[in-house]
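[1] this one's structure only:
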């Protein structure tokens, strides 16, 4: 599969991996997408170019939640052209991730913070 990383964002959730993993699975997309699951990883692929991968790993403060978005259609230049060069996509993705991270923290009753990558 051809894929190009468009954006990567991460955060720390001050809760155990299993609790965060359960919360991540509860936030699944509400539209039809192909889903692939691994050990504390999940990928959602849909539309004609989108693939979002999520993973939860141990961190000294609890867990790290990592989200990566890939373009899986090619050629990339054509996808970028059709999507206006993905202008603002990274910013919107980071904002949405930050909101979701805060929501997980609220549901689990713990602190969260974004990590610069």
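    Yep, that arrived. Small disclaimer: the values here were computed from a predicted structure and weren't measured. Numbers count the residues shown, from 1 in each chain.
[2] From now on I want contacts and neighbour counts done on CA atoms only, so please keep to that.
    Fine.
[3] Check the protein and tell me which residue is nearest its centre.
    residue 67 (2.8 Å; CA atoms, centre = their mean).
[4] Okay, and that residue sits in which element?
    strand 62-71 (DSSP states H and E).
[5] Can you give the distance from that strand to the centre of its chain?
    Mean-position distance between strand 62-71 and its chain equals 5 Å (CA atoms, centre = their mean, to the nearest Å).
[6] Below is structure B, check it against A:
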């Protein structure tokens, strides 16, 4: 990702070893999404969700769109990115923290045309991302049996 200013940044702490959290989020392979593959997507809204591609770039069909979202994984950097719609890219990094791991999620405008429209369609994106991150933290907490919370 080029060095652009994010639309928003959300930080969280997971009180588990950084490597454990990074592995949970970056364990991604082609096949069905579940608690041991694409954990960040396994939230129950589409029990038949499947990832295709690999080893570092994947696609998942959303609402009948075969190329609904693009997932990029950089395991060495403990980074996961999700792109969707025509403008949205969220990057999540797992970094060391004194209590375990810090997750930092940033949202970027990647529109190649009509960039001027993004501020209108992205209204409220920070609140939505905080809600999305909290739901992911709740699932991580339940899965790993540790505290996980927004900063």
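    Sure, I can see it. Every value quoted in this text rests on a predicted model; they were computed, and no experiment measured them.
[7] rewinding a little: what's in contact with the strand holding residue 67 of the first structure?
    Residues outside strand 62-71 of the first structure that contact it (CA atoms under 8 Å, 6 or more residues apart in numbering): 3-17, 20, 49-58, 79, 97.
[8] Weed out the non-buried ones from these.
    3, 7-17, 20, 50-57, 79, 97 (16 or more other CA atoms under 10 Å).
[9] can you map out the helices along the second structure?
    With DSSP state H, the ranges of helices along the second structure come out as 18-26, 118-121, 125-144.
[10] Could you dump the ones you listed into a markdown table and include distance to residue 50 of the second structure?
    Output for the helices of the second structure, formatted as a markdown table (distance: least, CA to CA, whole Å):
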| stretch | distance to residue 50 of the second structure |
| --- | --- |
| helix 18-26 | 16 |
| helix 118-121 | 27 |
| helix 125-144 | 19 |
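[11] among those, which is the most enclosed?
    helix 18-26 (a mean of 20; mean count of other CA atoms under 10 Å).
[12] what stretch of the second structure does the strand holding residue 67 of the first structure fall on?
    Matched against the second structure by TM-score structural alignment, strand 62-71 of the first structure falls on residues 100-109.
[13] ok, back up a step: ok, which of the helices of the second structure comes nearest residue 81 of the second structure?
    Evaluated with CA to CA, those place helix 18-26 nearest to residue 81 of the second structure, the distance being 9.8 Å.
[14] Are there helices or strands packed against the closest one, and which ones?
    Packing partners of helix 18-26 of the second structure (3 or more CA pairs under 8 Å, 6 or more residues apart in numbering; DSSP states H and E): strand 79-84, strand 88-97, strand 100-109.
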